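Q: heads up, no residue letters with this:
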């Protein structure tokens, strides 16, 4: 269902000549966002993160300074901001548990101009942190955060990377894979197109 804009979640626009598409990304630190690696089809100069996006409006935020694939196996990447965003980022939580109720927040079709929140349940767990949810999503939800209502507030437990007619597939987010906090956390991040995740970015089922 459509939800109010969230300044820590944004629409990640990526495009080029005669092409326009988008994914979803979310802040885990004021200067660091996470998304699906297969969303990085182009270099950082063709990526635009619109935090708090809703009906064409979005919050002011520093531009992206670099991108980096942090896990090919889990199809996860980070987006490095040139400075801190004003929004409060989401903490990274423990991996999902079987049967646990969670929420997916993103910009899937057809409501691509408003944040959509879907209430889901974990229906399967697999090796490497993969999990299945009972709420299929559509194009635009790749990289969407999977959120748990923690005691201290919502926390990210994974990212959406694929979908089918009956389930969505995500991977748990490992805080140890993220660049260490600090002034140079994103130093050296690749400004060019990063390598495609295993299986290729055109693999079927990627939302």
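A: Alright, I've got the coordinates. All values derive from a computational prediction rather than experimental measurement.

Q: CA atoms for contacts and neighbours, from now on please.
A: OK.

Q: packing partners for the strand or helix carrying residue 157?
A: Per DSSP states H and E, residue 157 falls inside strand 153-163. If contacts are counted by 3 or more C-alpha pairs under 8 Å, 6 or more residues apart in numbering; DSSP states H and E, strand 153-163 sits against strand 32-36, strand 145-150, strand 168-172.

Q: how does it look with 6 Å?
A: When contacts are defined as 3 or more C-alpha pairs under 6 Å, 6 or more residues apart in numbering; DSSP states H and E, strand 153-163 sits against strand 145-150, strand 168-172.

Q: Save the ones you listed as JSON lines, and put in mean neighbour count and distance to residue 113 too.
A: As requested, the helices and strands packed on strand 153-163 are exported to JSON lines (neighbours: other C-alpha atoms under 10 Å; distance: least, C-alpha to C-alpha, whole Å):
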{"stretch": "strand 145-150", "mean neighbour count": "21", "distance to residue 113": "17"}
{"stretch": "strand 168-172", "mean neighbour count": "27", "distance to residue 113": "21"}
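
Q: Next one for the comparison:
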């Protein structure tokens, strides 16, 4: 008896809570590879922490939006990096426009409110990990009352507003039992 096997295309399955406009910022060099978190904030612009791109050639950076377990929604090259002075914030211009819906940026936020940071911590680098915590006052730096692992740097800190979910800060670093986040300035043009 002859068995016939058909090769059908496989559609990747994504968790219901995977946010397509959040992804990994991957860097691979001769002796290193590392990642941070990045979020799409315009058709041709992404947002991350500045320390994630310091000293790295932009042609070695890849933005992998909607990444989960080896699958992704979009893959982008970086055409330009815009670093914000005196803040751990960087805007990344995409070489080609995205077809995904970007997250909105709001330059001010409610103090002492609940917010959510979604990113890719080192211990779960292939899954988006949302963490909900209190956001404390501070400008341009604020405290997010949750510790964050490496890999979460650059993760968007999102609050519910009257206009929907909006990014109000990015994860910058860890400080004991809390994290340091940077308020997000108004996005520039790419």
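A: Received, thanks. Since the structure is predicted, the reported quantities are computational estimates derived from the model, not experimental observations.

Q: Can you give me the TM-score here?
A: Scored by TM-score structural alignment, normalised by the length of the second structure, the superposition of the two chains gives a TM-score of 0.86; 175 aligned residues with a C-alpha RMSD of 1.6 Å.

Q: Can I get the helices and strands packed on strand 153-163 of the first structure in JSON lines including distance to residue 160 of the first structure?
A: As requested, these are exported to JSON lines (distance: least, C-alpha to C-alpha, whole Å):
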{"stretch": "strand 145-150", "distance to residue 160 of the first structure": "7"}
{"stretch": "strand 168-172", "distance to residue 160 of the first structure": "4"}
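
Q: Tell me which of the ones you listed lies nearest to residue 116 of the first structure.
A: strand 145-150 (11.4 Å; C-alpha to C-alpha).

Q: which residue numbers in the second structure go with the closest one?
A: Following TM-score structural alignment, the aligned partner range for strand 145-150 of the first structure in the second structure is 156-161.

Q: The strand holding residue 157 of the first structure vs the second structure, average distance?
A: For strand 153-163 of the first structure, the mean deviation from the second structure after alignment is 0.8 Å (mean C-alpha distance after the TM-score superposition for the first structure).

Q: who touches that strand?
A: Strand 153-163 of the first structure is contacted from outside by 36, 90-93, 95, 136, 142-148, 168-173, 205-207, using C-alpha atoms under 6 Å, 6 or more residues apart in numbering.

Q: Repeat the analysis, applying 8 Å as the threshold.
A: Strand 153-163 of the first structure has contacts (C-alpha atoms under 8 Å, 6 or more residues apart in numbering) with 35-36, 75-76, 90-96, 136-138, 141-149, 168-173, 205-207.

Q: starting at the chain centroid, how far to that strand?
A: In terms of C-alpha atoms, centre = their mean, to the nearest Å, the centre of strand 153-163 of the first structure is found 7 Å from the chain centre.

Q: Same check on stretch 112-128 of the second structure?
A: Computed by C-alpha atoms, centre = their mean, the chain-centroid distance of stretch 112-128 of the second structure equals 9 Å.

Q: Strands of the second structure, residue ranges please.
A: 22-28, 33-42, 45-48, 61-65, 74-83, 90-94, 104-105, 113-119, 129-136, 141-144, 156-161, 164-175, 178-183 (DSSP state E).

Q: Residue 15 of the second structure is nearest to which of the ones you listed?
A: strand 129-136 (11.2 Å).

Q: what's next to that closest one, contact-wise?
A: By C-alpha under 8 Å, 6+ apart, the residues outside strand 129-136 of the second structure that reach it are 111-121, 142-146.

Q: Contacts only, for the residue nearest the centre of the second structure.
A: Per C-alpha atoms, centre = their mean, the C-alpha nearest to the average position across the second structure is that of residue 38, at 2.3 Å. Residues counted as contacts of residue 38 of the second structure (C-alpha under 8 Å, 6+ apart) are 22-25, 46-48, 63, 119, 154-156.

Q: repeat for residue 168 of the first structure
A: Neighbouring residues of residue 168 of the first structure by C-alpha under 8 Å, 6+ apart: 132-137, 160-162.

Q: wait, which of those residues is closest to residue 69 of the first structure?
A: Among these, residue 161 lies closest to residue 69 of the first structure (C-alpha to C-alpha), at 13.5 Å.

Q: Translate the closest one into the numbering of the second structure.
A: In the second structure, residue 161 of the first structure lands on residue 172 (TM-score structural alignment).

Q: Tell me the spacing between that match and residue 122 of the second structure.
A: Note on residue 172 of the second structure: its distance to residue 122 of the second structure, by C-alpha to C-alpha, to the nearest Å, is 15 Å.

Q: Settle it for me: which of these two has more neighbours?
A: Using other C-alpha atoms under 10 Å, the more surrounded residue of residue 172 of the second structure and residue 122 is residue 172, with 27 against 16.
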